[in-house]
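1. Got a predicted structure plus its sequence, pasted below:
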Amino acid sequence: MSIRPVLEARTARPTMEGAGVHLHRAFGFVDPSELDPFLMFDDFRGDHPSDYQAGFPWHPHRGIETITYVLAGAVAHGDSLGNTGTLGAGDVQWMTAGRGILHQEMPRGNAAGQMHGFQLWANLPSPLKMTAPRYQDVRGTDIPEVTDDDGTRVKVIVGSFWGRTGPVDGIAADPQYLDIFVPAGVRKRFKVDTYRRAFAYVFEGAAAFADASAPQGVLLEKEVMGAEVNIRDLSGNRTLVRFGTGNEIVVKAGEQGVRFLLISGAPIEEPVAWHGPIVMNTQAELRQAMAELRNGTFIRPAH
């Protein structure tokens, strides 16, 4: 086994998107090769409706896939294909924009007024940029959860892990998307395919990740603080941990345990031409998409 070194640990930056949703961005719109095939990751959470209720009104996407994972509250959605629905706590939606889709996402709080969710953008390889759009809505009750003897719990959202396979399939990046809880003081190893780019996103508790870059094989531990989430407080640090090459990560949970997402995918390694919600391979393709938005031909009929 080879432990993946910790290349970087950084706190997600506050920003505003949509019609005025306050969120924290772990990565995106800087270097698309950094975590290829993933382009962007946002953590949107708030204690008050004013933080999120303006939502993400109708907007276009082309050339990417998005996954939305809701932890608290709900997200109502609709799209140009006629799909409508609501994601509740624990639910997941994977949207393949392909050749083009218009949709909206409107967050709502729970009984206490709190909302918490994540959105990840994954790139599409050039042969699939103009594929037909589609949605996969998955209820939280359909997401397998496996528990180890030491109390570690893993929800398998996408991919296979510990003998269970997540319900979302057919994703171009062939990702693995896990929601992991490790109890206080427990040291745990998680296998990750050597050829995938991988990152962790700590959002509750604290942990130390072993670093294989220490001299003579000594494991250094870099403490990563996350946000301690409870019903009264959804604020705090949000930390991205970016890993180098290897086939496993090692984590030791802090005094209150740790909960984090572990996400990996096969890099596409293609040129990226990116403007807002549209991601293509060339500037010419990007200009064509923008022209189609202006002249009303962006949404193409099914064929």
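-> In hand now; what should we look at?
2. Could you use CA atoms for every contact and neighbour count after this?
-> OK.
3. how about the helices in the stretch 201-303 of the chain?
-> Assigned by DSSP state H, counting those that start in this stretch, the stretch 201-303 of the chain shows helices spanning 283-295.
4. Now do the end-to-end distance for stretch 137-153.
-> Terminal residues of stretch 137-153 are spaced 23 Å apart (Cα to Cα, to the nearest Å).
5. chain center to it: distance?
-> Relative to its chain's centre, stretch 137-153 lies at 17 Å (Cα atoms, centre = their mean, to the nearest Å).
6. Same question for stretch 26-40.
-> 11 Å.
7. how about it: buried residues?
-> Buried residues in stretch 26-40, counting neighbours by 16 or more other Cα atoms under 10 Å, are found at Ala26, Phe27, Gly28, Pro32, Leu35, Asp36, Pro37, Phe38, Leu39, Met40.
8. Ends of it, what's the gap?
-> End to end - Cα to Cα - stretch 26-40 spans 7 Å.
9. Closest to His48 out of the buried residues of stretch 26-40?
-> Proximity of these to His48 (Cα to Cα) peaks at Ala26, which lies at 21.7 Å.
10. what residues are up against the nearest residue to Leu128 once chain neighbours are set aside?
-> Using Cα to Cα, 6 or more residues apart in numbering and skipping the chain neighbours, the partner closest in space to Leu128 is Gly98 (6.7 Å). When contacts are counted by Cα atoms under 8 Å, 6 or more residues apart in numbering, Gly98 touches His61, Arg62, Gly63, Ile64, Glu65, Leu124, Leu128, Lys129, Met130, Thr131, Ala132, Pro133.
11. Now go through these and say which are in helices.
-> Among these, no member falls in helices (criterion: DSSP state H).
12. and these as a markdown table, adding neighbour count?
-> Below are those laid out as a markdown table (neighbours: other Cα atoms under 10 Å):
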| residue | neighbour count |
| --- | --- |
| His61 | 23 |
| Arg62 | 26 |
| Gly63 | 27 |
| Ile64 | 28 |
| Glu65 | 25 |
| Leu124 | 27 |
| Leu128 | 15 |
| Lys129 | 22 |
| Met130 | 18 |
| Thr131 | 16 |
| Ala132 | 16 |
| Pro133 | 23 |
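13. Presented hereafter is structure B, for comparison with structure A:
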Amino acid sequence: MTVRTIQQIIPAIDTSDGAGVQLKRSIGQRQRIRVDPFLMLDAFNSANADDYIAGFPPHPHRGFETVTYMLNGSMIHRDHMGNEGELVAGGVQWMTAGRGVIHEERPQRTDGLMRGFQLWVNLPAREKMKPAHYQNIEPEQVPEVQLASGGQVRVVAGSLDVGGDTVTGPVMGVAADPVYLDLRLQPGETFTYPVPETHNLFIYPYEGSLQVDNRRIQTDHAVVLADGDEVSVQASETGAAFLLLAGKPIGEPIAQYGPFVMNTPEEIDQALKDYQDGRLTE
């Protein structure tokens, strides 16, 4: 086995999106800071309602997928297809924009902690214009695994072998063949995980700190790992919680303008025209 080493560390920066939701953005803070097939990772974490209450009013997407994962609080999702669901703590919404979707996300509390993540996942050219699709995954549908060494893993996508049994996440049928794990390790605990050599991978600690490749990684730093077929991390003396995200790279040109992600500038121009003419979702 070849253990993956650190290729790049990306400190998250403070920004805002939607109607003023305060975020920390690591992957995607600039268009060249991507980890194919992942375009962007935003983390939101605030107990101040002014930082999140305005939410994300109706807006369009084309050409990629959005994945929203809640740790605390809840949001209502509505889209042009008539889907409506409440995303609660521990739940996931995996939305494939494809040809086009117009949706909104509204926080459902006026006080207390709102914490979670939104990940953007690219689509290959052959799938960018397919019909939009929406998966609402309730917390109880996400398997939670107790590790023998003391930690816990929630398996959103991909699989985890435990004691000879394979636990598989509920998200399937996605072009990137993603792995999406949410891990919580005890102080000093080590976690080792086999990852296909075909996949790119990064880790994002959101509580505590980790030792990766003999380096200490603090909260809110995305750690992009080099090629290999295994990843190994160790929690610090205070423990750690982190996301482990991996996916098969697409390897195609990317043209992006805000919420539209295509392969060429001409396709972006067409997306803008379709949206202005009310034809984005047809």
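-> Received the coordinates, thanks. What you see is a predicted model; the values in this text were computed from it and never measured.
14. TM-score of the superposition?
-> Here the superposed chains carry a TM-score of 0.95, computed using TM-score structural alignment, normalised by the length of the second structure; 278 aligned residues with a Cα RMSD of 1.3 Å.
15. Show me the two of the buried residues of stretch 26-40 of the first structure that sit farthest apart.
-> Ala26 and Pro37 (15.1 Å).
16. Not counting its neighbours along the chain, what's nearest the residue sitting nearest the centre point of the first structure?
-> The residue lying closest to the centre of the first structure (Cα atoms, centre = their mean) is Leu120, at 3.2 Å. Nearest residue to Leu120 of the first structure, sequence neighbours excluded (Cα to Cα, 6+ apart): Phe41, at 4.5 Å.
17. Which residue in the first structure aligns with Val212 of the second structure?
-> Using TM-score structural alignment, the partner of Val212 of the second structure in the first structure is Phe209.
18. Could you give the number of residues near Pro277 of the first structure?
-> The number of residues packed near Pro277 of the first structure is 13, by other Cα atoms under 10 Å.
19. swap that for Ala97 of the second structure, please
-> 28.
20. Count the neighbours of Gln234 of the second structure for me.
-> Residues near Gln234 of the second structure, counting by other Cα under 10 Å, number 22.
21. my bad, Val75 of the first structure
-> If we define neighbours as other Cα under 10 Å, then Val75 of the first structure has 25 of them.
22. now Ser46 of the second structure
-> Based on other Cα under 10 Å, the number of other residues close to Ser46 of the second structure is 18.
23. isn't it right next to Arg115, touching?
-> Yes. With contact defined as Cα atoms under 8 Å, Ser46 of the second structure counts as touching Arg115 (6.5 Å).
24. Could you find the closest non-adjacent residue to Asp14 of the second structure?
-> Lys24 (4.6 Å).
25. where's that neighbour, which helix or strand?
-> Here Lys24 of the second structure, judged by DSSP states H and E, is contained in strand 21-25.
26. Show me the contact partners of the very next helix or strand once past that strand.
-> Where DSSP H and E defines the elements, the next helix or strand beyond strand 21-25 of the second structure is strand 38-46. Outside strand 38-46 of the second structure, the residues that touch it by Cα under 8 Å, 6+ apart are 22-29, 31, 34, 52, 113-122, 247.
27. Now which residue in the second structure aligns to Gly151 of the first structure?
-> Mapped onto the second structure by TM-score structural alignment, Gly151 of the first structure lines up with Gly150.
28. give the contact list for its match.
-> Counting by Cα under 8 Å, 6+ apart, Gly150 of the second structure has contacts Leu185, Gln186, Glu189.
29. Over in the first structure, see which of those survive.
-> Contacts conserved in the first structure for those, using both residues aligned by TM-score structural alignment, their matches' Cα atoms under 8 Å: Leu185, Gln186.
30. Which one (most neighbours) among the contacts of Gly150 of the second structure?
-> Busiest of the contacts of Gly150 of the second structure [other Cα under 10 Å] is Leu185, holding 25 neighbours.
31. counterpart of that residue in the first structure?
-> Alignment note (TM-score structural alignment): Leu185 of the second structure maps to Val182 of the first structure.
32. For its match, which non-adjacent residue is spatially closest?
-> Closest to Val182 of the first structure by Cα to Cα, 6+ apart is Thr152, at 4.6 Å.
33. I figured the one you found hits Asp179, correct?
-> No. Using Cα under 8 Å, Thr152 of the first structure makes no contact with Asp179, being 10.8 Å away.
34. doesn't the match of Gly151 of the first structure fall inside a helix?
-> No. If the criterion is DSSP: H, G, I helix; E, B strand; the rest coil, then Gly150 of the second structure is coil and not within a helix.
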